[in-house]
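> the sequence and its predicted three-dimensional model are supplied below.
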Amino acid sequence: MTNHALIVVTTTHDTEVRAQALASAVVRERLAACAQLYPVGSVYRWDGELRTESEWRIDFKTRAELGDRLAEFIAEHHTYDTPEIVGVPVVTGSAAYLDWVNAATAH
């Protein structure tokens, strides 16, 4: 496998429509090659209360060097006060897919 210094950045949104809009905006800006959306159940503490909510998780595949710009874009376009923005390194993958992520995020 080829080392391409890629990351997966994850966030969540409260509705499928908002998640889809954010995913489309990010990919349109070439800050990620693709975004995958799926429903999740979240349990978390906010303002001193334990909460359980349905949310939409979005996983963005991108180059590591775009991580900070992607995080800023998510924060600017998100409706949450404190959105989850977490990036993890991709440690392996098919060379063809990793090459595609690089090409799809190049300007």
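Yes, it's here.

> from now on I want contacts and neighbour counts done on CA atoms only, so please keep to that.
Will do.

> now for the strand ranked longest in the chain, which elements pack on it?
Using DSSP state E, we find that the single longest strand of the chain is strand 49-63. Judged by 3 or more CA pairs under 8 Å, 6 or more residues apart in numbering; DSSP states H and E, strand 49-63 is in contact with strand 6-13, helix 16-28, strand 34-46, helix 95-104.

> try this one side by side with the last:
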Amino acid sequence: MAEQYCVVMTTFADDKVGKRIIDSLIEKRLAACIQVQAIESYYHWQGEVNCDAEKQVMIKTKCALYSQVEAEILRLHDYETPEIIQLPIIAGFKDYLGWINDECQ
């Protein structure tokens, strides 16, 4: 049962962009829960090493909704190449997984 749920991760630097993404995913019932935490990202981009203050977003949803979640993030994001990755939930508390199921479309 847990295999039908996942966490989708993305990041953003602009709080207004992040709020638009989060609000849209919740309003469209593409996510049951979204958690945000402050991080520092170190990466290579266009030949340079960068370090940026960002927010990391963990989106709890159903695997079947991943393509819609990805499309919504891409539609609203201001990054040229945003991080959007899907991580499987291989096990979880049954009641919590049931809640994800009930909250997502």
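Everything's here; your move. This one's a predicted model, so the numbers in the text were calculated from it and none came from an experiment.

> TM-score them against each other, please.
Overlay of the two chains. TM-score (TM-score structural alignment, normalised by the length of the second structure): 0.94; 105 aligned residues with a CA RMSD of 1.2 Å.

> before we move on, the earlier item: tell me the most buried of the helices and strands packed on strand 49-63 of the first structure?
strand 6-13 (a mean of 22; mean count of other CA atoms under 10 Å).

> returning to that earlier point: I'd like the helices and strands packed on strand 49-63 of the first structure written out as a markdown table, with distance to residue 70 of the first structure added.
Shown next, in a markdown table, are those (distance: least, CA to CA, whole Å):
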| stretch | distance to residue 70 of the first structure |
| --- | --- |
| strand 6-13 | 8 |
| helix 16-28 | 8 |
| strand 34-46 | 12 |
| helix 95-104 | 14 |
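
> select, out of these, the one closest to residue 76 of the first structure.
Closest to residue 76 of the first structure of these is helix 16-28 (CA to CA; 10.5 Å).

> separation between residue 84 of the first structure and residue 90 of the first structure?
Separation of residue 84 of the first structure from residue 90 of the first structure (CA to CA, to the nearest Å): 19 Å.

> oh, I was asking about residue 106 of the first structure
Note on residue 106 of the first structure: its distance to residue 90 of the first structure, by CA to CA, is 18 Å.

> so for those two, which sits in the more crowded spot?
residue 90 (17 against 12; other CA atoms under 10 Å).

> what sits against the more buried one?
By CA atoms under 8 Å, 6 or more residues apart in numbering, the contact list for residue 90 of the first structure reads 5, 6, 7, 8.

> what's the match for the second one in the second structure?
With TM-score structural alignment as the criterion, the equivalent of residue 6 of the first structure in the second structure is residue 5.

> show me the contacts for the residue lying closest to residue 40 of the first structure once chain neighbours are set aside.
Of all residues not flanking residue 40 of the first structure in the chain, residue 55 sits nearest, at 5.4 Å (CA to CA, 6 or more residues apart in numbering). For residue 55 of the first structure, the contacting residues are 12, 13, 14, 15, 16, 39, 40, 41, 42, by CA under 8 Å, 6+ apart.
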